[in-house]
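*Asks:* could you work out the structure for the sequence below:
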Amino acid sequence: MRVLVAYATKYGATAGIAERIGETLGRTGLEVDVRPVAEAEPAGYDAFVVGSAAYAGHWRKEARKFVKHHHDELDTHPVWLFSSGPVGTETEDAKGRDVREASTPKDVAGLTEAVHARGHRTFFGKLDPDALKGPEGLVTKLPAGKKMLPSGDFRDWDDIEHWAEAIGKELQPA
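*Replies:* Sure, this is the predicted structure:
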């Protein structure tokens, strides 16, 4: 079974998550290609995992366009979606909500429904203030910005691998 893992990233953290998902799916015996959405073509694949970095509560534009443009192909195959975005070590926000659930991008519900995705997962991301450009970089230099957007790599590789392993098991022939 051929699986396409397609992703949209701005600074590379989501690409790392996509690569780990691809590696993990490959270990379950699936044939996997990992591609940025700009280079991904769904023809010939049996299943899809599509992910995007989340900024300001939304998936990156190119990821949304990929799902919408390839809706007909994706909708007839198993699809999973993932997002990366929240940073920090806190798993609950001030209101007691799971940070990952509270950080789920606004457009995910519509995308999930559009392609009948079997699931969506939000993963913690990575923030390197030195890599940020423009206003994003300035925000992380301010005291309030440093508190809201702590720097570091917060990706939980075990969580990512367990999620991908579950997908791999689901895609195995009965």
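*Asks:* from here on, just use CA atoms for contacts and neighbour counts.
*Replies:* OK.
*Asks:* what about the strands in this protein?
*Replies:* Residue ranges of the strands in the chain, as given by DSSP state E, are 2-8, 31-36, 47-55, 58-59, 79-84, 119-123, 126-127, 152-153.
*Asks:* give me the contact list for the second one.
*Replies:* Outside strand 31-36, the residues within contact range by CA atoms under 8 Å, 6 or more residues apart in numbering are 1-9, 15, 18-19, 22-23, 25-26.
*Asks:* now the two most distant members of those residues.
*Replies:* 1 and 9 (25.8 Å; CA to CA).
*Asks:* give me the more crowded residue out of these two.
*Replies:* For residue 1 versus residue 9, neighbours defined as other CA atoms under 10 Å are more numerous around residue 9 (22 against 12).
*Asks:* okay, residue 61 and residue 99: tell me how far apart.
*Replies:* Going from residue 61 to residue 99 by CA to CA, to the nearest Å gives 23 Å.
*Asks:* and the two? Which one has more around it.
*Replies:* Shown here are residue 61 and residue 99; by other CA under 10 Å, residue 99 has more neighbours (21 against 12).
*Asks:* please give me the structure for this one as well, since I'd like to look at both together:
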Amino acid sequence: MAIDQSTQYIFLVDDEPIQNEMLKDYLSERFEYKIKTYDSGEGAVKDMQLNPQIIVLDYHLNAHLPNAQNGVEVLKSIKEMHPEAKVIMLSGQDKIEIAVDSMKYGAYDYVIKGETAFSRMENIINNIDELSNIKAANKTYRAIITSLIVGLIFIILLSIFMVMRLR
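*Replies:* Next comes the predicted model:
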């Protein structure tokens, strides 16, 4: 099956289906990403070939599957396979140790579930999009500058050649 590289994905990984659906609805109204939901980290890891730009990953993923990997274990797998993916950890835990662990293993940010979690998520995704736009513009500017430098060097060498020929 060919993968459409132009489709941009957000993966939502939470073992609470209501949480996943509410967040999916909220983000769908605000962003043009295709949003896929998963009730386990293992399911999301299997779909990493879709090249998701953003992954919202719950810390506790064993409400229904006692042997499921926790969010940090899934985060490690994701970063190993897809280091450029922006992983936002989402958790009901407000323990600093969990946030530090998440960041240590490559999480882009850490959000505590609560009344402001969805708006905070929206702000983080807007920041990720802005950073992505800046990187794309930077890449374009570098290509333009490189082309201008190569053209300038060509003109200088051509000028030197013409001067040498006129002598």
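*Asks:* would you pull the TM-score for this pair?
*Replies:* The TM-score (TM-score structural alignment, normalised by the length of structure 2) is 0.52; 120 aligned residues with a CA RMSD of 3.4 Å.
*Asks:* one step back: okay if I get the strands of structure 1 as a markdown table plus mean neighbour count and distance to residue 110 of structure 1?
*Replies:* Formatted as a markdown table, the strands of structure 1 follow (neighbours: other CA atoms under 10 Å; distance: least, CA to CA, whole Å):
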| stretch | mean neighbour count | distance to residue 110 of structure 1 |
| --- | --- | --- |
| strand 2-8 | 25 | 18 |
| strand 31-36 | 20 | 21 |
| strand 47-55 | 25 | 14 |
| strand 58-59 | 22 | 12 |
| strand 79-84 | 24 | 12 |
| strand 119-123 | 20 | 12 |
| strand 126-127 | 22 | 26 |
| strand 152-153 | 14 | 29 |
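*Asks:* switch those over to TSV; also include distance to residue 69 of structure 1.
*Replies:* Converted to TSV, those look like this (distance: least, CA to CA, whole Å):
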stretch	distance to residue 69 of structure 1
strand 2-8	13
strand 31-36	15
strand 47-55	13
strand 58-59	15
strand 79-84	15
strand 119-123	19
strand 126-127	28
strand 152-153	32
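*Asks:* figure out which of these is closest to residue 145 of structure 1.
*Replies:* Using CA to CA, the strands of structure 1 put strand 126-127 closest to residue 145 of structure 1, at 12.0 Å.
*Asks:* who are the packing partners of the closest one?
*Replies:* Under the contact criterion of 3 or more CA pairs under 8 Å, 6 or more residues apart in numbering; DSSP states H and E, strand 126-127 of structure 1 touches strand 152-153.
*Asks:* which one of the contacts of strand 31-36 of structure 1 is nearest residue 171 of structure 1?
*Replies:* residue 1 (7.9 Å).
*Asks:* so what's the residue count around the closest residue to the closest one other than its chain neighbours?
*Replies:* Nearest non-adjacent residue to residue 1 of structure 1, counting by CA to CA, 6 or more residues apart in numbering: residue 30, 5.6 Å away. Counted by other CA under 10 Å, the residues lying close to residue 30 of structure 1 total 18.
*Asks:* so what does residue 30 of structure 1 match up with in structure 2?
*Replies:* Alignment note (TM-score structural alignment): residue 30 of structure 1 maps to residue 33 of structure 2.
*Asks:* one more: residue 84 of structure 1?
*Replies:* By TM-score structural alignment, residue 84 of structure 1 lines up with residue 91.
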